[in-house]
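Colleague: Following is a predicted model, sequence given first.
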Amino acid sequence: MILLFILNVFEIIIIMLSREKPSVFSHCYMDAVSMEISPESLSSIDDGGPIPLEDVLLAKDKPVPGKTIFLLETSCPCSDSQFDLLALTSRQACAIESAALHNPNLQVFVLLACQTSRHQSDPITDAIISYKNVKLRHVNLWRFAEGTPVEDWVKKDELFRSRYLMNNISDLLRLLSLYRFGGIYMDMDVVVLRSFEDEPLNFVGVESEKYIGNAVISLDPKGSGHKLGELFLRDFQKNYNGDIWAYNGPRNIFTVMTEVCDTDDVHLMEKDRNRCQGMKVFPSNAFYEIDGGQWTHFFEPKFANETLERLKNSYLTHIWNRISTRRSLRVDSKAAYIQLATEHCPRVLAATKDRFD
């Protein structure tokens, strides 16, 4: 009992300290200079060096409002170099390729939260940028928040007083992306199974009986979608808690949807789009047919046929990287994940040497 008491006190102290000052990793995200490519960076391109990614707001090709799919990479290696090197896993690249493959008329913007450059020749990266609609960009959080409801709050660095900084930045950036441009956000650990091009914007999906997920969110850049984007951002700021895992993600979406739909019953939200101000709530089989408790079904061949059959009516499937990340597969495996990759991200699978992870 004494040991348990000591451990509890220690945890409380850690939480209090994390609230008093920004995360030690906050400097990885802070850049005081513009990400416009310098002459020095251009010279490194000429001699075969890494290519710095352009800032999404400074680049010539910007996201097309309402016609863009966003994916985010918010981890930061925190190296001493000016730019971190892009190192997408096969899984991440599969999410990107499957989005681009099934939605050729939409732009697919992959936003990286840290100053990043890419190798001029990397098989996995080459596989995804071979799609003309894929764009790799850096995002400066502070610049990205300018002109939004959370601009002043972001400048105060309250966001960085967090035990789960990378996840909270991801939760915020997806909302900022949709507030600025509209379109569709999806996590980097999904496989897109069919097109979203004919699906009207403004939708989320039920993840469980009493839960709306934030792995897939769509908002229109104008009208009710933009108003919902503002509500999501204001709720994020008002109820932000950096000490609880996933608190600022799905909770944020569910809280706002409960207010907008005037009910906390997700099944009522599904049945009547009109009561939710035009926001469609997909049933769980649309994005989360295989739930987190069944993540092994993607990796064990004995579940392959059942898993693929269950996904026949899904728009995409979530692979649950947080709990499955240590599970690796050979590229010649009969597991459902590899079969999905064969059909929905063939170029990435072909570029992967031995292990798909």
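Modeller: Yep, that arrived.

Colleague: use CA for all of it now, contacts and neighbours both
Modeller: Will do.

Colleague: can you give me the strands for the stretch 1-150 of the chain?
Modeller: Remark: strands assigned in the stretch 1-150 of the chain by DSSP state E, counting those that start in this stretch are 51-52, 68-73, 84-85, 107-112, 116-118, 134-138.

Colleague: Packed most tightly, which of those strands would that be?
Modeller: With neighbours taken as mean count of other Cα atoms under 10 Å, these reach their highest mean count in strand 68-73, at a mean of 26.

Colleague: Comparison target below:
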Amino acid sequence: MVYNIKKFLVFLIMVVLLTNFLVMLWNKFQNVQWKYKPMIIYWPQPDKNLECYIYTDNDALMSVEDVSFMPKLKSIFFHETSCRGGVDSRQACAVESAARANPDWEVYLLFNAPVSDAMLKKSCLVKLLQYSNVRLARIHAASFSKGSAVQQIVRSKLLHSRHPVTHSADIMRMLTLHRWGGVYLDLDMLVVKSFDSLPQNWIAKSSPFDLATGAMRLSKDEVGQNWTEEIIHEILSTYDNTQWSGYGARATERVLRRRCPELHNATSGDCQGLSIYSSELFYPIGFSEAHLLVRGGPLKKINVEPYTYHIWNLVTKMFTIRPNSAYVQLASKLCPLIYGAYGDAFGV
């Protein structure tokens, strides 16, 4: 009887050890699998609920308020201001393109919502973190805006906005550039080449008539600080939570008109240390031509190589991306890890 009990215990121990070994192998296999083939998530459109801004549970990211979070002067910032807690293939492609084109810059993807450990390890974020210059961090909007002119907008008025995700993005980019200085890019902006040759402070037009804030650099120097401070105050003095587009490019354009009214209709120029570039360098495919990016055919011929292409997700999301489209050509070249991971599901 005693012999049988000992035999059973030995058998039980072997089963437990074998089970643990198999679990370890499975977890290892899973980690390898996600490293090469991340989980594909079909994200819904962001809603108007920003309750996630105050959530702290299940958040795997470092906070930008952490003392060790110290962006260097050559930094590129992207903001995800919805409550998704992750990014889609288009957004990830933009981040990868910036990291590849600017290997000596730090590229920051900043989230206003918690990002879970599972999302960090099994989504396309895995691919982005294969680049040594990509950093992810969490913004806690209330503390991030503390002491700024727009503090009350962030803490209360954003919650009642008709367009909270857009308004938050407009505000967060300016607060970020005012705090650290650097380049800000929209998450539908593909980067073609390095920003090293550009000056410390610049912005671009998206058409001969319209200033845009989807790609810009405002540094920590006196020029950049003066611009960001004035734009932030312009947002405060004109904020209306019913308007969609008044607080990004429009606010910046109003400041430009006050400072350099003679440049309002100019395609390029310099305004008190801020270089203004023409649309072909950053927005070579305009809003009215956006559908051409996804509907097939070669890239539009451009006289000079641009720094970026704006994909105009607001428009192009309405169309199916064709395999021979300009967007696919750009993505396969500029964000090969993300494009390769998604394959036919890229851009959906």
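Modeller: Yep, it's here. These numbers were taken from a predicted model, which means no experiment stands behind them.

Colleague: what's the closest of the strands of the stretch 1-150 of structure 1 to Ile45 of structure 1?
Modeller: Nearest of the strands of the stretch 1-150 of structure 1 to Ile45 of structure 1, taken as Cα to Cα: strand 51-52 at 5.7 Å.

Colleague: So what touches the closest one?
Modeller: With contacts defined as Cα atoms under 8 Å, 6 or more residues apart in numbering, strand 51-52 of structure 1 is touched by Ile37, Ser41, Leu42, Ser44, Ile45, Phe83, Gln115, Thr116, Ser117, Arg118, His119, Gln120.

Colleague: Go again with 10 Å.
Modeller: Contacts to strand 51-52 of structure 1, defined as Cα atoms under 10 Å, 6 or more residues apart in numbering, come from residues 35-38, 41-45, 82-86, 115-120, 136-138.

Colleague: For the strands of the stretch 1-150 of structure 1, give me CSV that also has distance to Arg163 of structure 1.
Modeller: Converted to CSV, the strands of the stretch 1-150 of structure 1 look like this (distance: least, Cα to Cα, whole Å):
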stretch, distance to Arg163 of structure 1
strand 51-52, 29
strand 68-73, 18
strand 84-85, 22
strand 107-112, 20
strand 116-118, 24
strand 134-138, 24
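
Colleague: closest to Phe282 of structure 1 out of those strands?
Modeller: Among these, if distance is taken as Cα to Cα, the winner is strand 68-73, at 17.8 Å.

Colleague: so what does the helix or strand harbouring Ile169 of structure 1 touch, helix or strand wise?
Modeller: Using DSSP states H and E, Ile169 of structure 1 sits in helix 165-181. Contact partners of helix 165-181 of structure 1 among helices and strands, from 3 or more Cα pairs under 10 Å, 6 or more residues apart in numbering; DSSP states H and E: strand 68-73, strand 107-112, helix 141-145, strand 183-186, strand 211-219, helix 223-238, helix 250-261.

Colleague: could you redo the last one with a cut-off of 8 Å?
Modeller: With contacts taken as 3 or more Cα pairs under 8 Å, 6 or more residues apart in numbering; DSSP states H and E, helix 165-181 of structure 1 sits against strand 68-73, helix 141-145, strand 183-186, strand 211-219, helix 223-238.

Colleague: between these, which one is nearest to Glu309 of structure 1?
Modeller: Short answer: strand 211-219, nearest of those by Cα to Cα, at 21.7 Å.

Colleague: after superposition, how close is that closest one to structure 2?
Modeller: When structure 2 is overlaid, strand 211-219 of structure 1 sits 1.0 Å from its aligned residues on average, using mean Cα distance after the TM-score superposition for structure 1.

Colleague: what's the angle from that strand to strand 68-73?
Modeller: Angle between the axes of strand 211-219 of structure 1 and strand 68-73 is 130 degrees (criterion: axes from the mean of the first three to the mean of the last three Cα atoms, to 10 degrees).

Colleague: Now do strand 211-219 of structure 1: which elements does it pack against?
Modeller: helix 165-181, strand 183-186, strand 203-208, helix 223-238, helix 250-261.

Colleague: Find me the equivalent region of it in structure 2.
Modeller: Counting by TM-score structural alignment, strand 211-219 of structure 1 pairs with residues 210-218 of structure 2.

Colleague: what comes into contact with the matching stretch?
Modeller: 177-178, 181-186, 189, 200-206, 224-225, 227-228, 248-250, 252-253, 282.

Colleague: switch to 6 Å and redo it
Modeller: Stretch 210-218 of structure 2 is contacted from outside by 181-186, 201-203, 205-206, 224, 249, using Cα atoms under 6 Å, 6 or more residues apart in numbering.

Colleague: so which of those comes closest to Ser268 of structure 2?
Modeller: Checking the contacts of stretch 210-218 of structure 2 against Ser268 of structure 2 by Cα to Cα gives Lys205 as the nearest, at 7.8 Å.
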